[in-house]
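sequence first, predicted model second:
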Amino acid sequence: MSISTAHDTTRWLRRAVVVTTALGVAVTAAGCGSGDEEKKPKASASPSATKSSDPQATAKAEVLAVYRGYWDAQVKAYAKASPLDTDLDKYAFDKALGKAESELVALKLNGNVIKGEPKLSPEVTAVNLEESPKKATITDCVDVTNWKLVKAKSGDEVKLPKERLTRFVTTINVRTVGDKWMVVDTQQQDRTC
């Protein structure tokens, strides 16, 4: 990997999240926490799917289910550098979908894929059910330590700068599109967690 490509990859990693940066950046995005959280069954993304006496608790559960579905779709897409047959557009919308698609193009152009899985520790930190669309914010510690950038043809790991963040705080904006919660934006902070 050239110095320029390594620099671009570092820049991407610092801004990645939920994916993620601009076209032309060699990609590796992320998640953090205990791996047990990744195996929880997914709830439906539809607000009418889970009924509770507490609308805030119901919304939080739905938002987390959509966020986990978003990451599951990203892992599949990044493993083959393609959004096809991954349901990424079922969970991501607006800026979040655009970022992921740009990163997938960059991966494909560079002949790379990302193997393994990130670890996530998401927490819904705000929910607003009074506005239309409804909105929520998630704060996550994304750990990409075991999500490796590799050459698609050879499977060889791409060497990345050691000073890059492999665990970072990410803020995720989720809102309803129609009656369905979707991830609309992700912002990685330049700080570890």
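The structure has been received and is ready for your questions. Keep in mind that what you see is a predicted model, and the values were worked out from it rather than measured.

drop to CA atoms for contacts and neighbour counts, all remaining ones
Noted.

where along this protein do the strands fall?
For the chain, the strands defined by DSSP state E cover 112-116, 123-128, 135-143, 147-151, 167-177, 180-188.

including mean neighbour count, could those go into JSON lines?
Listed next are those as JSON lines, based on neighbours: other Cα atoms under 10 Å:
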{"stretch": "strand 112-116", "mean neighbour count": "24"}
{"stretch": "strand 123-128", "mean neighbour count": "16"}
{"stretch": "strand 135-143", "mean neighbour count": "23"}
{"stretch": "strand 147-151", "mean neighbour count": "21"}
{"stretch": "strand 167-177", "mean neighbour count": "23"}
{"stretch": "strand 180-188", "mean neighbour count": "25"}
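
thought Pro133 was touching Val177, still the case?
Yes. In this structure Val177 lies within contact range of Pro133 using Cα atoms under 8 Å: 6.9 Å.

nearest to His7 among the strands of the chain would be which one?
Each of those has some distance to His7 by Cα to Cα; the shortest is strand 147-151, at 14.3 Å.

packing partners of that closest one?
Applying 3 or more Cα pairs under 8 Å, 6 or more residues apart in numbering; DSSP states H and E, we find strand 147-151 packed against strand 112-116.

show me what the strand it packs on is packed up against.
By 3+ Cα pairs under 8 Å, 6+ apart, strand 112-116 packs against helix 55-80, strand 147-151.

okay, one more to line up with it:
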Amino acid sequence: MRGRQLNRAAIGLLAVAAVGSATACGAAPETTAGTTADRKPAAPVPRDADEQAAGQAALAAYSGYLDASRAASRRSDPHHPDLTRFLADPLLTRVRLAIRAAREHGAMRTGTLVSDPTVVSVNLDSVPATVEIQDCLDATGYRLVYARDQRVVPGSGGARHLATATATRYPDGRWLISAGAAHEDQPC
């Protein structure tokens, strides 16, 4: 019975933590259904200076999110201080829950998660302002392993897939990643 619970947990963690938590991407994005036709490859979007600056700030927050979620996942620490520097709810809570679940099952993330993000839209007129990011995550070298003996958790292998995230500008001026999804059914 415990083995079956670990496999279910591993599959859930893989889906939740693929972006970072990563994890994470320790990461934390949820898997969504859809076809490749639903999402078009990212294309550069012409921007004015304010939109370009917002896009760069959002990409920096996204990179920080991936780094923080990987670090938190390696240490099995759902309260790693860098998580709150780059993440906001509801994604922050999802990442923390995924890391906590892995720790409770004796698992952690190791390896390398390769990211190639692109800004696909900037909306400075919305309240709050948002930036949409599309990424091709390569999780082939990012594994969920048992902390005790470093064995790979069955069913936790990664692949290259599309991921999306939303960066939101908060009243204090910071850009934080507030939403994310791993589209594991859409290779890139």
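Yep, it's here. The shown structure was predicted, so the numbers you read here are calculated from the model rather than taken from an experiment.

dump the strands of the first structure to JSON lines, plus distance to Arg68 of the first structure.
What follows is the strands of the first structure, written out as JSON lines (distance: least, Cα to Cα, whole Å):
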{"stretch": "strand 112-116", "distance to Arg68 of the first structure": "16"}
{"stretch": "strand 123-128", "distance to Arg68 of the first structure": "11"}
{"stretch": "strand 135-143", "distance to Arg68 of the first structure": "11"}
{"stretch": "strand 147-151", "distance to Arg68 of the first structure": "16"}
{"stretch": "strand 167-177", "distance to Arg68 of the first structure": "12"}
{"stretch": "strand 180-188", "distance to Arg68 of the first structure": "10"}
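
is it possible to export the helices and strands packed on strand 112-116 of the first structure to TSV including distance to Met1 of the first structure?
Putting those into TSV (distance: least, Cα to Cα, whole Å) gives the following:
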stretch	distance to Met1 of the first structure
helix 55-80	19
strand 147-151	11
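
and of the ones you listed, who's closest to Asp185 of the first structure?
That would be, of those and by Cα to Cα, helix 55-80, which comes in at 11.2 Å.

now do the counterpart of Gln134 of the second structure in the first structure against Gln187 of the first structure, distance only.
Correspondence of Gln134 of the second structure to the first structure, assessed by TM-score structural alignment: Thr139. According to Cα to Cα, to the nearest Å, Thr139 of the first structure stands 10 Å off from Gln187 of the first structure.

same question for Leu129 of the first structure.
Counting by Cα to Cα, the gap from Leu129 of the first structure to Gln187 of the first structure is 22 Å.

please apply the same query to Lys119 of the first structure.
With Cα to Cα as the criterion, Lys119 of the first structure and Gln187 of the first structure are 17 Å apart.

same question for Arg164 of the first structure.
16 Å.

and if you look at Ala92 of the first structure?
Using Cα to Cα, Ala92 of the first structure is found at 14 Å from Gln187 of the first structure.

contact partners for whatever residue of the first structure lines up with Pro78 of the second structure?
Aligned by TM-score structural alignment, Pro78 of the second structure pairs with Pro83 of the first structure. Contacts of Pro83 of the first structure were listed using Cα atoms under 8 Å, 6 or more residues apart in numbering, and they are Gln74, Lys76, Ala77, Glu101, Leu104.

the first structure: which residue goes with Ala68 of the second structure?
Matched across to the first structure, Ala68 of the second structure falls on Ala73, judged by TM-score structural alignment.

how many residues are close by that match?
Neighbours of Ala73 of the first structure under the rule other Cα atoms under 10 Å: 22.

just Cys188 of the second structure next, same as before
Applying other Cα under 10 Å, we find 16 residues neighbouring Cys188 of the second structure.

got the contact list for the closest residue to it other than its chain neighbours?
Excluding the flanking residues, the one nearest Cys188 of the second structure by Cα to Cα, 6 or more residues apart in numbering is His161, at 5.2 Å. Neighbour list for His161 of the second structure: Cys136, Leu137, Asp138, Ala182, His183, Glu184, Asp185, Gln186, Pro187, Cys188 [criterion: Cα under 8 Å, 6+ apart].

for Ala179 of the second structure, see how far away the last one is.
With the distance defined as Cα to Cα, Cys188 of the second structure ends up 20 Å from Ala179 of the second structure.

returning to what we had before: shared neighbours of Thr139 and Gln187 of the first structure, anything?
With Cα under 8 Å, 6+ apart as the test, Thr139 of the first structure and Gln187 both reach Thr170, Thr171, Ile172.

corresponding residue for Val174 of the first structure in the second structure?
Under TM-score structural alignment, Val174 of the first structure pairs with Ala167 in the second structure.

not counting sequence-adjacent ones, nearest residue to Ser73 of the second structure?
Nearest residue to Ser73 of the second structure in three dimensions, chain neighbours excluded: Gly26, at 4.6 Å (Cα to Cα, 6+ apart).

again, but for Gly69 of the first structure
Tyr91 is the one closest to Gly69 of the first structure (Cα to Cα, 6+ apart), at 6.5 Å.
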